[in-house]
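Q: here are the coordinates; sequence isn't available:
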């Protein structure tokens, strides 16, 4: 399903996701789950580090020339070359509280842009993936299908997902957040990876985050854009490392940016 240049990379991303799912599902709701806090006060579990270490081991053996940047072990992505960007468990707070909405996020970035994305949420029974030029795909209990964004063309008809109000107050603008939500038809806070995947599926029309790290959205960017949508930071730049994220069906993107820009 992918272009020849990325077929083997997507196959590898699939195997990495399979390995991650085996670790995370075994540790979910484990009574001996070890939890620590990072300097930014966000939690990290032994499952987070185990997944990233397993992914790095495979990449070291199969793609020794590629860089790796992960949430737990660090690393950087250069403006040129290839780098794998990994979030071992996106939604760690859900994971440690027993909420099944979390996923492993894997992206291949080439010359600064994501070209392969894989998001696997085993407790939801869902997986989403994409490769440059070959569309976005998803799999659930009903089978595998190609993804396409919605055709909603007005914010007043848009179904939107954002993050909690406190984040917008601290990192962006409470007033802009409220103006944006008030302009839309309906709002929810699915959060993290899931809201961007729902945009790619056409179930949502907009997903907005005022603060993100590169590993949070690198895979989401290629999946949303390959589904026909648009992905930028809140400044309107089409980048995954701008510190914020806005994914839409494309038709309502400019209107959303106008309301969210400070």
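A: Looks like it arrived, so ask away. Here the structure is a predicted model, which means the values were calculated and not measured.
Q: Going by C-alpha atoms from here, please, whenever you check contacts or count neighbours.
A: Fine.
Q: Does anything pack onto the helix ranked longest in the chain? Which helices or strands?
A: Criterion DSSP state H: the longest helix present in the chain is helix 4-27. The elements that helix 4-27 packs onto, with contact taken as 3 or more CA pairs under 8 Å, 6 or more residues apart in numbering; DSSP states H and E, are helix 46-62, strand 103-110, strand 113-121.
Q: Out of the ones you listed, the one nearest residue 86 is which?
A: Ranking those by proximity to residue 86 (CA to CA) places strand 103-110 first, at 4.8 Å.
Q: Take this one as well and set it beside the first:
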């Protein structure tokens, strides 16, 4: 992991805040617009992208070009831009574009900065709700309509008392879905459809588990930074830290993580 000075740390945090502010403005320009349409990025399933996704990433990249020109960028809509600093900004301009299209408020903007080990700092920003979850570089805090407070995951509890969230009821392959059903059958409550907000709720101590499959680096790196800063754990289904995505299990504690891993394995 790169060793950062206090000034370097402050610069990264300030840059992320400017990115999030620009993203809020760009995404809210089009949210709940009755004329909003979407293209699909895949031919075999609806994977939407809107003018708001593209505008948001364009504006964040313009800020990085001005403030951090030596850093690399990985964005969902515009791919990879190389850098030479050893740091990479990982951007998901709208995580939950389907929710965005429907007018539901739980979509968010994911911003993180990573070194060779993975994410070191991240934001989960909810533009319409007005909440921002921040984790890494010595910080773990949420700010929003209820004020500001420190983030902390829930205390350990039995799997039978856990709350589990995932974006889709259909979890990846048939094998992955069967494993998820084993886990879901052992928890108290399973809920769907919150996109990145589920990870924010885990960091805030509201739920115990988020389990998904088929994710990309821009889906997982900001949530990983926030959840780890709040005291949680986020790995693949084999227990390895997974900044590249794939199968994901985020848990409120090592004990909850171990119990959920056992249930997934059957």
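A: Arrived safely. Since the model is a prediction, treat every value here as computed from it, not as a measurement.
Q: Need the TM-score between these chains.
A: The TM-score (TM-score structural alignment, normalised by the length of structure 1) is 0.92; 258 aligned residues with a CA RMSD of 2.0 Å.
Q: quick revisit: out of the helices and strands packed on helix 4-27 of structure 1, nearest to residue 166 of structure 1?
A: strand 103-110 (23.2 Å).
Q: Quick check: the aligned residue for residue 54 of structure 2 in structure 1?
A: By TM-score structural alignment, residue 54 of structure 2 lines up with residue 49 in structure 1.
Q: Could you name the specific helix or strand carrying the residue nearest to that match when sequence neighbours are not counted?
A: For residue 49 of structure 1, ignoring the flanking residues on the chain, the nearest one in space by CA to CA, 6 or more residues apart in numbering is residue 72 at 6.3 Å. Residue 72 of structure 1 belongs to no helix or strand when elements are defined using DSSP states H and E.
Q: Map residue 72 of structure 1 onto structure 2.
A: In structure 2, the residue matched to residue 72 of structure 1 (TM-score structural alignment) is residue 77.
Q: can I assume that match is in contact with residue 53?
A: Yes. When contacts are counted by CA atoms under 8 Å, residue 77 of structure 2 is listed as touching residue 53 (7.3 Å).
Q: Contact partners for the nearest residue to residue 88 of structure 1 once chain neighbours are set aside?
A: Distance criterion CA to CA, 6+ apart; nearest residue to residue 88 of structure 1, sequence neighbours excluded, is residue 104 at 4.9 Å. Shown in contact with residue 104 of structure 1 (CA atoms under 8 Å, 6 or more residues apart in numbering): 17, 20, 21, 86, 87, 88, 89, 90, 119, 120, 121.
Q: if you count what's nearby, which of residue 77 and residue 53 of structure 2 comes out ahead?
A: Higher neighbour count among residue 77 of structure 2 and residue 53: residue 53, with 24 against 18, using other CA atoms under 10 Å.
Q: Now for residue 36 of structure 1, how many residues are close by?
A: 11.
Q: same question, the one 3 residues further on
A: Here the count is done by other CA under 10 Å, and residue 39 of structure 1 has 7 residues near it.
Q: repeat for residue 37 of structure 2
A: Residues contacting residue 37 of structure 2 under the criterion other CA under 10 Å number 11.
Q: Against residue 248 of structure 2, how distant is the spatially closest residue to it that is not a sequence neighbour?
A: Excluding its sequence neighbours, the residue lying closest to residue 37 of structure 2 (CA to CA, 6+ apart) is residue 50, at 6.5 Å. According to CA to CA, to the nearest Å, residue 50 of structure 2 stands 26 Å off from residue 248 of structure 2.
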